[in-house]
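>>> Please work out how this folds:
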Amino acid sequence: MRIHQMNCGTFAGLAPTRVLLLEAPGGLVLVDSGIGLADIADPAGRLGAARHVLRPALRERETAVRRIEALGLDPRDVRHIVLTHLDLDHIGGLADFPDAQVHVSAQALTWAVRTPRFLERRRYRRRQWAHGPRFTEYSFGADRWEGFRVRPLGHVAEGMLLVDLPGHTVGHAGVFVPGRGGVPAAGGDGDDDKDVLHAGDAFYHRGQLGSTGRVPAWVPAMERVMALEPAAVAVTHARLAELAARRGDSLDVVCAHDPSGPGGL
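Model prediction:
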């Protein structure tokens, strides 16, 4: 199974939106979908006032559908999209793949779509799922991986796991993908053989996990503003840092908006 790490939306000239594309035996699989073509065509209606803060570049070539075409692949072969959460910069591309099955945690779907509270009603953009995506939801049970609660998604891609990573939003999750000869994005510096844990917005910069490199000042400030379960953020950081240190030779822990690494700026 080949793994591509792609930048599918740049914000304020500082941060990418990292999306994984998997070439699985049964077709293509996306982890998150980034900014989509409809967002670029109607930023006011689709992204709302948040666009003035996030300042997305709105470049068509950065959408997942165009990235897939640039790799010589057919976007119509995208069979599944697994979401870390439903923020606007992670689900805007759903409409570009209307036939794909969309996989998400039950908590995330409940609080964003079914019964949003005051904050969620102003945060999530209903127009981004107005086309009626085929959602499949999952709750976490007794299954564990590296100490984290998980839900196996082997029916989507062999060895894939939905990983409970609370803090950023209610129901926020990461996605684990086994390596087996994955390939980084063009110009990237990733290890082709490593497993990948896409941690969504569970952290914003790898320096937060204890790696070398200074964490930009905007990172913790933005993280505090955006967290819907702030008490869980530090705990999730600590657990991911321990995992990254222990499995560093075999596992690449990435997040959506870290500008370093494959698929970055």
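>>> going forward, measure contacts and count neighbours with C-alpha atoms only.
OK.
>>> Would you map the strands across the stretch 101-250 of the chain?
In the stretch 101-250 of the chain, the strands defined using DSSP state E, counting those that start in this stretch lie at 101-105, 134-138, 144-145, 148-152, 161-164, 173-177, 195-198.
>>> show me the contacts for residue 94.
33, 36, 81, 128, 129, 133 (C-alpha atoms under 8 Å, 6 or more residues apart in numbering).
>>> same question but for residue 256, I mixed them up
16, 17, 18, 19, 198, 199, 200, 201, 204.
>>> okay, now the closest residue to residue 228 other than its chain neighbours: neighbour count?
Closest residue to residue 228 apart from its sequence neighbours, by C-alpha to C-alpha, 6 or more residues apart in numbering: residue 169 at 4.9 Å. As a burial measure, residue 169 scores 26 neighbours (other C-alpha atoms under 10 Å).
>>> which outside residues touch the longest helix anywhere in the chain?
For the chain, the helix that runs over the most residues, judged by DSSP state H, is helix 230-246. Here helix 230-246 makes contact (C-alpha under 8 Å, 6+ apart) with 146, 165-168, 202-203, 208-210, 224, 227, 251-253.
>>> Next: stretch 8-17.
Counting by C-alpha under 8 Å, 6+ apart, 7, 18-19, 33-35, 54-59, 62-64, 67, 89-90, 256-259, 263-265 sit against stretch 8-17.
>>> for comparison, sequence B:
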Amino acid sequence: MPVHATCKRLWALDSPSFTLDASTLMYGLSGELTVPLPAYLIEHPKGLVLFDTGLVPEAHDDPEAVYGELATMTKLAVKPEQRLDRQLAALGYKTSDVTHVIASHSHLDHTGGLSLFPQAKFYAGEGELPFAFWPTSVGAGFFRTADIEATRHFDWNYIPGVDVDLFGDGSLTVLFTPGHTPGELSLLVRLPSRTFILTGDTAHLRAAFEQEVHFPIDSDTEDAVRSLRRLKLLRDAADATVWITHDPDDWAAFGHAPHCYE
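Next up is the predicted model:
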């Protein structure tokens, strides 16, 4: 068996939420469902890594000023202390301490804080950023190109359709899991105590993951189902815990900052 190095710690940063018609998340559901919008912070001996960046910082103080009608339509629930920079400060870090930022994909609930980290190396799946600027009409309202435009001159690196061992030691592997968007990414995080797979939006709900049901407005439904099946195989091979970013039951079951996994 190969011996892998490990990351030091993982935090799930406290999360705003959307309340949505459940049928928009998975076929066959009814009523409303409140879903979390987290970002994850990973400490590695070679750097401090963010997986997704949540909402625009200013939206935590005035969501309507940033998102307009969308804030009302999604029943956005957000607190000032949930701002990404404020949460980092509460954990003893500055935004300038972050060395790597991985965008699972370019929907607005994942890209809002990108501009906070001009010093970092950035990662997106191949084809993702062009799609954000010129999406198909289905789901186009989920993009906020201003978040990405603000990072145009940042150090972007593209995951070229394959998995990438970020530090070359097996501790943090960026998984190419397209379907939701062309460049959707997941992340395998090895810690001393356990291994997590953070799904980004490869899966939105636990039931959809287990039943291999694609999201209703995925950009490529065949790729989306293929990526779900792939994550299951990787879960079993790595004896990993899958954490589905937007699943409210997963959010309730796992610990959040200041709690960390080590």
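>>> The longest helix of structure 1 vs structure 2, average offset?
With mean C-alpha distance after the TM-score superposition for structure 1, helix 230-246 of structure 1 departs from structure 2 by a mean of 3.0 Å once superposed.
>>> how many neighbours does the alignment partner in structure 2 of residue 76 of structure 1 have?
Matched by TM-score structural alignment, residue 76 of structure 1 corresponds to residue 96 in structure 2. Using other C-alpha under 10 Å, residue 96 of structure 2 has 13 other residues around it.
>>> quick one: residue 96 of structure 2 from residue 15 of structure 2, how far?
Separation of residue 96 of structure 2 from residue 15 of structure 2 (C-alpha to C-alpha, to the nearest Å): 21 Å.
>>> Structure 2: which residue goes with residue 176 of structure 1?
In structure 2, residue 176 of structure 1 lands on residue 188 (TM-score structural alignment).
>>> and the residue lying closest to its match once chain neighbours are set aside, what does it touch?
Excluding its sequence neighbours, the residue lying closest to residue 188 of structure 2 (C-alpha to C-alpha, 6+ apart) is residue 197, at 4.5 Å. By C-alpha under 8 Å, 6+ apart, the contact set of residue 197 of structure 2 is 186, 187, 188, 189, 235, 240, 241, 242, 243.
>>> How far off centre is stretch 67-83 of structure 1?
Between the mean C-alpha location of stretch 67-83 of structure 1 and the chain-wide mean there is a distance of 15 Å, by C-alpha atoms, centre = their mean, to the nearest Å.
>>> Buried residues in that stretch, which are they?
Across stretch 67-83 of structure 1, burial judged by 16 or more other C-alpha atoms under 10 Å covers 67, 68, 75, 77, 78, 79, 80, 81, 82, 83.
>>> Tabulate these (a markdown table), appending distance to residue 119 of structure 1 and secondary structure.
Formatted as a markdown table, these follow (distance: C-alpha to C-alpha, whole Å; DSSP: H, G, I helix; E, B strand; the rest coil):
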| residue | distance to residue 119 of structure 1 | secondary structure |
| --- | --- | --- |
| 67 | 33 | helix |
| 68 | 34 | helix |
| 75 | 34 | helix |
| 77 | 36 | helix |
| 78 | 32 | strand |
| 79 | 32 | strand |
| 80 | 29 | strand |
| 81 | 25 | strand |
| 82 | 24 | strand |
| 83 | 20 | coil |
